[in-house]
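# model this:
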Amino acid sequence: MIWRNIASNFLTLLIIILIAAAGAVAWAKRQYSQPGPSAVAACVQVAPGASLNAVSQQLSDQGVVSNGYIFRAGADYAGKSRDLKFGSYLMAPHASMEDIVRTITAGGPSTCGTEITVRIGVRENAVVLRDMNPDTGQYAEMLKYDPATQAAPEALIQATEKPDARLRVAVAEGVTSWQIVEGLKAASFMSGEIAKVPAEGSLAPDTYDVKRGEDRAALVKLMESKQAAILQAAWDGREMGLPYQTPEQALIMASIVEKETGVADERSRVASVFVNRLNQGMRLQTDPTVIYGITEGRSVLDRGLRRSELTRRTAYNTYQIDGLPPTPIANPGRAAIEATMKPETSDYLFFVADGSGGHAFARTLAEHEENVARWREIERARGEATTSPVQGE
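Okay, here's the model as predicted:
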């Protein structure tokens, strides 16, 4: 009888323990998957070779996770305890332990901490150092310098040496291939040389994450393959009846559209003007092509075009030649390429700057001349030298 009571009590106790254990497991699972305690974004840094224990302690100290033991147990249960990828990762407010484990084991470019970007622009290049403010989840610019006129600041050199710094190259729409090659020289965290300047228009403007020591020529090849894919996709989806016989001709037109307007909503309308002119056998008469014939894409022409330059016949002077120039005049972005393949339907044949950053469009020469006269008044009021009254400007 006594042994029967002992056995019954033991069984009851075991059931209670099992119920408690099941409850503890269920509670831990909820803790692992439910929103975390941090009300602000947090930058989590995983050092090279860091252990899960060290990372969990850091997360606990930062107030990002509520329980380091549950974090480690959850990662181990998911089979990810040995999959940590070093880097800096921005965690959203109230990120769960499950989300954090998924992020720091997936790897990829750092999304917070120190970021160094080489910006290649039409008029200038710059190297920019930014750091993430975890309280706002936004990057704050710490310093910026022009590599063409200034030596690299010591703070930037030190930041570049951080193993988890995010390194990037940002290429603006409308830069030439020569400008890109020259700009990549400012990326001191890269290596290697580029044997020759790639074909004009063949490089995709975008922001590229790179690794320390990555070969410059390899990045150029990536830009080429990306631009080729963008061009082919746009060509495959183009409208029928356009005056381009090949994707290469469309790329030439896209580069002209890119250089003519920086207003996103205008690209397809500008493209329609040039399409209409080609369809009617009119010359394009656009300044950017003439400028490219003068500079060969190696500099910016900081003055108006001279009458002698407009009347001189060159392969790129669309006042003097019929149709398109022989090559693109810059590297157009995706939006300009797509606008060229699907231009707006219009009967516009002319456009000129309107003083607001955009353009005034006209159907007839008389309308265009009125728009040009208004633009001349704006230039005079600003004290600017007047530019050539081109048909496609």
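
# contacts, neighbours, all on C-alpha from now
Fine.

# Quick check: chain neighbours aside, which residue is closest to the most centrally placed residue in the chain?
Nearest to the geometric centre of the chain sits Thr207, at 3.4 Å (Cα atoms, centre = their mean). Of all residues not flanking Thr207 in the chain, Ala170 sits nearest, at 4.1 Å (Cα to Cα, 6 or more residues apart in numbering).

# just Thr314 next, same as before
The nearest residue in space to Thr314 (Cα to Cα, 6+ apart) is Gly293, at 7.0 Å.

# re the thing from before, toward the C-terminus, what is the element adjacent to the helix or strand harbouring the residue nearest to Thr207?
Secondary structure from DSSP states H and E places Ala170 in strand 166-171. Sequence-wise, the next helix or strand downstream of strand 166-171 (DSSP H and E) is helix 177-184.

# Can you list the residue ranges for helices in the chain?
2-33, 52-62, 68-77, 97-106, 154-160, 177-184, 216-236, 247-260, 267-279, 287-295, 307-311, 334-341, 365-382 (DSSP state H).

# one more to put side by side:
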Amino acid sequence: MKKIFIILIIFTAVISALSVSFIQYMISPVGGDKEKVYFEIKQGEGAYSIANKLELQGLIRNSKIFVIFAKYLKYDRKLLSGYYEIDRSMSMIDIMKYLNSGKKQAMVKLTIAEGKNIYEIGAYLEEQEFTTKKEFLEVCHDKEILQQYNIPADSVEGYIFPSTYYIIKGNSVRTLVIYMIDSLYKKFPDLQDRAQKIGYNIHEILTMASIVEKEMGPLDDPKLISSVYYNRLKIDKRLEADPTTIYAMTLTKGDYIEKPNLRYSDLRMEHPYNTYKNKGLPPGPICSSGAKAIEAALNPADTDYIFFVADGTGKHAFSVTYEEHVKNIDK
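This next block holds a predicted model:
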């Protein structure tokens, strides 16, 4: 009897030791490296759902054990919504504490510069390791987004508003693109009404703004630049804007041109965006315009100017006649 009792004690001890080892294993880090995983807890999401997602993403070994420990440690109702950056070297308990903090959301700062086209923006986002240029461009051509915003083109070119954005890392590219387009309409909530007042639609205004954005110098009054192009439209004169030809070359290449060097043959190329060959506005914007350029497109200066040329001081010299323009060029 004494022998059986000893065996039972040993057996119980072994089972206890195995149980402890099992529990320690189950709550230990899944991986030993610092590989980052971006994890989202949605508003109102419960412990069971969170645990299942953690297991699916390979951050914990067992969702049921997570829930048991969360309840025991009273973390089950303190798992705060947000977007977290978790690495696989964290234990299950570490993850619980981290999700309970709610303070370390993974954010990335993205600055979209004025005057950049979607090819340049895509390259920038790839450099920032937010997405690939290929994926960004695919979203920029997404038909559902184009329909959602009534964009009469095959891309969202010109509708991405230049600004500094703080984005939750791991968010989809689609979410980012929609957010940046919404920022345009948030900045100009009456864009459609103001465009209609001067006889244009939103697409035409953003097209004009993009040309102004690319042409204006750092010290220019963009409204003067805008007036020149509107005056040319009124008299049915070709815009002859170099940036539109460069964009035509960009579309032909399928990528941005880092240091464009226009030749005479480029100005003669047959392309809808080449305003040296075609009258009127090009089919769409050629870049993302800042607030000043959009405002200039909506409210051009009242002038008779038809020509302008850079004067080397960060501004342009404007003229009404070609003779005056030639004199300005000579200067």
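
# Would you pull the TM-score for this pair?
TM-score for the superposed chains, counting by TM-score structural alignment, normalised by the length of the second structure: 0.58, backed by 217 aligned residues with a Cα RMSD of 3.2 Å.

# Return the residues in contact with the counterpart of the residue nearest to Thr314 of the first structure in the second structure.
Structural correspondence for Gly293 of the first structure with respect to the second structure (TM-score structural alignment): Ala248. Shown in contact with Ala248 of the second structure (Cα atoms under 8 Å, 6 or more residues apart in numbering): His271, Pro272, Tyr273, Asn274.

# Hmm, the last one is touching Pro282, no?
It stands for Asn274 of the second structure. Yes. Counting by Cα atoms under 8 Å, Asn274 of the second structure touches Pro282, with 7.3 Å between them.

# Overlap of the contact sets of the two?
With Cα under 8 Å, 6+ apart as the test, Asn274 of the second structure and Pro282 both reach Thr244.

# So which of these two has more stuff around it?
Using other Cα atoms under 10 Å, the more surrounded residue of Asn274 of the second structure and Pro282 is Asn274, with 28 against 21.

# The first structure: which residue goes with the more buried one?
In the first structure, Asn274 of the second structure lands on Asn317 (TM-score structural alignment).

# Pull the number of nearby residues for the residue nearest to its match when sequence neighbours are not counted.
Once flanking residues are discounted, Asn317 of the first structure sits nearest to Val290: 4.6 Å by Cα to Cα, 6+ apart. Applying other Cα under 10 Å, we find 25 residues neighbouring Val290 of the first structure.

# likewise the one 4 residues further on?
Around Ile294 of the first structure there are 18 other residues, counting by other Cα under 10 Å.

# try the one 3 residues further on
Summarising burial for Gly297 of the first structure: neighbours were counted as other Cα under 10 Å, giving 19.

# wait, it sits on Thr327?
No. Counting by Cα under 8 Å, Gly297 of the first structure stays clear of Thr327, with 11.6 Å between them.

# Check which residues of stretch 270-281 of the second structure are buried.
His271, Pro272, Tyr273, Asn274, Thr275, Tyr276, Lys277, Asn278, Lys279, Gly280, Leu281 (16 or more other Cα atoms under 10 Å).

# now those residues in CSV, with distance to Phe318 of the second structure?
Listed next are these as CSV, based on distance: Cα to Cα, whole Å:
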residue, distance to Phe318 of the second structure
His271, 28
Pro272, 27
Tyr273, 24
Asn274, 22
Thr275, 20
Tyr276, 19
Lys277, 23
Asn278, 23
Lys279, 21
Gly280, 21
Leu281, 21
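
# ok, so of these, who is nearest Asn117 of the second structure?
When these are compared for distance to Asn117 of the second structure (Cα to Cα), Tyr273 wins out at 14.0 Å.

# residues contacting that closest one?
With Cα under 8 Å, 6+ apart, Tyr273 of the second structure has these contacts: Thr244, Thr245, Tyr247, Ala248, Pro282, Pro283.

# Need the single longest helix in the second structure, by residues.
Max-length helix for the second structure by DSSP H is helix 2-27.

# Quick check: next helix or strand after that one?
Helix 2-27 of the second structure is succeeded, C-terminally, by strand 36-41 (DSSP H and E).

# before we move on, back to that, the longest helix of the second structure: which residues count as buried?
Residues of helix 2-27 of the second structure classed as buried under the neighbour-count rule (16+ other Cα under 10 Å) are Met26, Ile27.

# Name all residues that make contact with the residue nearest to Thr207 of the first structure.
Contacts of Ala170 of the first structure (Cα under 8 Å, 6+ apart): Thr117, Val118, Arg119, Ile120, Pro205, Asp206, Thr207, Tyr208.
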